[in-house]
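In: Sequence first, predicted coordinates after that:
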Amino acid sequence: MADGGAPAEPKAPKQAPQPGQMSQSLDEPVRGLEKVDDLKVHHREFFGGVGSFTVLKHEHLSQSTMSGSFTLTSSTGGVTEYKGCFNGNPADDGPTPNGLGVRINPDGSSFAGEWKEGFPHGQGEWKAAAPSCESYVGEWKRGKKHGYGTMKFNNGDCYEGDWADGKFQDRGKYTYSNGDEFMGLWEKGVKVSGTFYFADGRVSTRKWQGGKLVSCQEFDARKRSYMPTTTHQQVHDPRANQYGAAASMSNMITCNGVRVTT
């Protein structure tokens, strides 16, 4: 009861949401929208009949991403085919691959993955033309292997690790076709330090400078012990390389595995 004994007025009932409000069911189609018809298919032939491209483009966004395909014939007769996303303007000489796309090169090799300004850039896979089984899966930068990736060579070898500017860099594992493995550090495609794990159980830890082997320590799996370290200076010591000279390097080992003693 309110002051003075008058009864309180009842509250008005909550109205149900009307169509068009945020509570409208997502299953109901929205009405009143104008028809969108801004996407157009453009086709153009390259001058001289060397190729053509067909793209789907937004009419009012000159720099929008397009999807389509192109073919281009080189002066030597090789044909390049691309299907995927582009940037550019159909009125120009031709759009530039940008985004996801697949390109087949004149030699039959292919690249499928991410593109930026006409170059493989990001994640992607390159495959050599048949019958070769060579391939690379991993990261790219401006058309070169850069980052982390796996390369399989046609001779059966395989490299898995870091890359920079298209070369082995930093940590990597190289597996040879015969089962031998090398794990270590690389610089500009050249070994710096690491360990060979041979399929027959032998282990060899080595160091290089400028691509030149400077030290080597072998592990005898049968005796389960390390052999003394052999350095570059010991291997090339003049006293050990003269015919008939007295051996004076107790850590020298012949090519047949026989240790030289003084």
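Out: Yes, it's here.

In: going forward, measure contacts between C-alpha atoms and count neighbours the same way
Out: Noted.

In: Can you name the residues that contact residue 84?
Out: Applying CA atoms under 8 Å, 6 or more residues apart in numbering, we find residue 84 in contact with 67, 68, 69, 97, 99, 100, 101, 102.

In: Can you tell me the closest non-neighbouring residue to residue 173?
Out: residue 183 (4.5 Å; CA to CA, 6 or more residues apart in numbering).

In: same deal with residue 231?
Out: Using CA to CA, 6+ apart, the closest residue to residue 231 is residue 215 (4.1 Å).

In: Also residue 174?
Out: Sequence neighbours aside, residue 159 is the residue nearest to residue 174 in space, at 4.4 Å (criterion: CA to CA, 6+ apart).

In: Assign the one you found to helix, strand or coil.
Out: Here residue 159 takes the strand state, with states given by DSSP: H, G, I helix; E, B strand; the rest coil.

In: give me the number of residues near it?
Out: The burial count assigned to residue 159 is 20, neighbours taken as other CA atoms under 10 Å.

In: right, and it touches residue 150 too?
Out: Yes. At 5.7 Å, residue 159 counts as touching residue 150 under the criterion of CA atoms under 8 Å.

In: quick revisit: can you give me the separation between the residue nearest to residue 174 and residue 82?
Out: Remark: distance between residue 159 and residue 82 (CA to CA, to the nearest Å) = 28 Å.

In: Could you pull out the helices in the protein for me?
Out: 232-235 (DSSP state H).

In: if we can go back for a sec, among the contacts of residue 84, which two are most distant?
Out: Pairwise distances across the contacts of residue 84 peak at 13.0 Å for 69 and 99 (criterion: CA to CA).

In: Tell me who's in contact with the spatially closest residue to residue 195 that is not a sequence neighbour.
Out: Spatially, and ignoring its direct neighbours in sequence, residue 195 is nearest to residue 205 (4.2 Å; CA to CA, 6+ apart). Shown in contact with residue 205 (CA under 8 Å, 6+ apart): 193, 194, 195, 196, 216, 217, 218.

In: Below is structure B, check it against A:
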Amino acid sequence: DAESYESYDSKGLRDTQGHAGRSTHSSSSRSGHRSLPSRKDSGNSNFSSTLREVSVTHVSDQRLTDSFGESGVCTGIVTVSDGVPHGHGRFDYDKEGCFYEGEWRDGRWHGQGHLGNGAGDVYNGCLERDLKHGMGTMDFADGRRFQGQYVFGEMREGTMTYPDGNSYKGQWRRGLPHGQGQSRFADVSWYEGSF
């Protein structure tokens, strides 16, 4: 069943569709809830891959709007010039249960981080330009767990364990087993080969 293999990529906060945004700072009080749109790396020009000097300050429970226009409350290091997270910090988005805690660069998730999408799915691992990239662990609300490598937001190689005791270890593509792998079943039978 393709649905049982559905990856977090299709339900993530910033992982499926590109939306460029502009950094803004808001000092208004926190109110209401809103949905966070899904998106993929948009090539946002605010992101810099080169080293440069940045003036930063620490904020605590500061109401901000991130570089994609998503509002929430931030505690951590932000840039003085445009008020976006840059360094370590936590951002609790207006949508209940949505958060990111970890390393930021120019208002984007970049480095080690911990994020939740509000539906009970939680990711812990490496991120680059708002995408899961590198080694990470994804715990799904339905009891599945993926441990392995992500490449620009997609599961690439690793192990998915399921609540029923089944597991798949191998290559992935678009959230599904694809390529060489091994399925192990709760009844101790297994299959190894191409998927």
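Out: Structure's in. What do you need? Computed from a predicted model, the values in this text were never measured in an experiment.

In: picking up where we left off before, right, and out of the contacts of residue 84 of structure 1, which lies closest to residue 39 of structure 1?
Out: Nearest to residue 39 of structure 1 among these: residue 67, at 10.9 Å, using CA to CA.

In: and the counterpart of that closest one in structure 2, what does it touch?
Out: Alignment note (TM-score structural alignment): residue 67 of structure 1 maps to residue 58 of structure 2. By CA under 8 Å, 6+ apart, the contact set of residue 58 of structure 2 is 75, 76, 77, 78.

In: Against residue 94 of structure 2, how distant is residue 58 of structure 2?
Out: 21 Å.

In: rewinding a little: just put the contacts of residue 84 of structure 1 in JSON lines and tack on distance to residue 168 of structure 1.
Out: Below are the contacts of residue 84 of structure 1 laid out as JSON lines (distance: CA to CA, whole Å):
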{"residue": "67", "distance to residue 168 of structure 1": "34"}
{"residue": "68", "distance to residue 168 of structure 1": "35"}
{"residue": "69", "distance to residue 168 of structure 1": "34"}
{"residue": "97", "distance to residue 168 of structure 1": "27"}
{"residue": "99", "distance to residue 168 of structure 1": "26"}
{"residue": "100", "distance to residue 168 of structure 1": "26"}
{"residue": "101", "distance to residue 168 of structure 1": "26"}
{"residue": "102", "distance to residue 168 of structure 1": "25"}
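
In: so of the residues you listed, which ones are in strands?
Out: Among these, DSSP state E puts 67, 68, 69, 97, 99, 100, 101, 102 in strands.

In: Find the nearest non-adjacent residue to the last one, please.
Out: Read that as residue 102 of structure 1. Of all residues not flanking residue 102 of structure 1 in the chain, residue 112 sits nearest, at 4.3 Å (CA to CA, 6+ apart).

In: give the contact list for the alignment partner in structure 2 of that neighbour.
Out: Here residue 112 of structure 1 is matched to residue 101 in structure 2, going by TM-score structural alignment. By CA under 8 Å, 6+ apart, the residues touching residue 101 of structure 2 are 88, 89, 90, 91, 113, 114, 115.

In: from memory the first one sits against residue 77, does it?
Out: Read that as residue 88 of structure 2. Yes. Between residue 88 of structure 2 and residue 77 there is a contact at 6.1 Å, judged by CA under 8 Å.

In: Tell me the spacing between the equivalent of residue 149 of structure 1 over in structure 2 and residue 187 of structure 2.
Out: Alignment note (TM-score structural alignment): residue 149 of structure 1 maps to residue 136 of structure 2. Per CA to CA, residue 136 of structure 2 is found 28 Å from residue 187 of structure 2.

In: between the two, which one's more packed in?
Out: Taking neighbours as other CA under 10 Å, residue 136 of structure 2 and residue 187 compare with residue 136 leading, 21 against 8.

In: Residue 169 of structure 2 - how many residues pack around it?
Out: 20.

In: what's near enough to touch the aligned partner of it in structure 1?
Out: In structure 1, the residue matched to residue 169 of structure 2 (TM-score structural alignment) is residue 183. Residue 183 of structure 1 makes contact with 171, 172, 173, 174, 194, 195, 196 under the criterion CA under 8 Å, 6+ apart.

In: try 7 Å this time
Out: Neighbouring residues of residue 183 of structure 1 by CA atoms under 7 Å, 6 or more residues apart in numbering: 172, 173, 174, 194, 195, 196.

In: repeat for residue 140 of structure 2
Out: Residues near residue 140 of structure 2 by CA under 7 Å, 6+ apart: 120, 121, 122.

In: re earlier: residue in structure 2 matching the residue nearest to residue 195 of structure 1?
Out: So residue 205 of structure 1 corresponds to residue 192, using TM-score structural alignment.

In: Residue 195 of structure 2 against residue 173, yeah?
Out: No. Residue 195 of structure 2 is not in contact with residue 173 according to CA atoms under 7 Å; the separation is 10.2 Å.

In: circling back to that earlier point, residue 225 of structure 1 versus the residue nearest to residue 102 of structure 1, what's the distance?
Out: 49 Å.

In: Please apply the same query to residue 118 of structure 1.
Out: Separation of residue 118 of structure 1 from residue 225 of structure 1 (CA to CA) stands at 55 Å.
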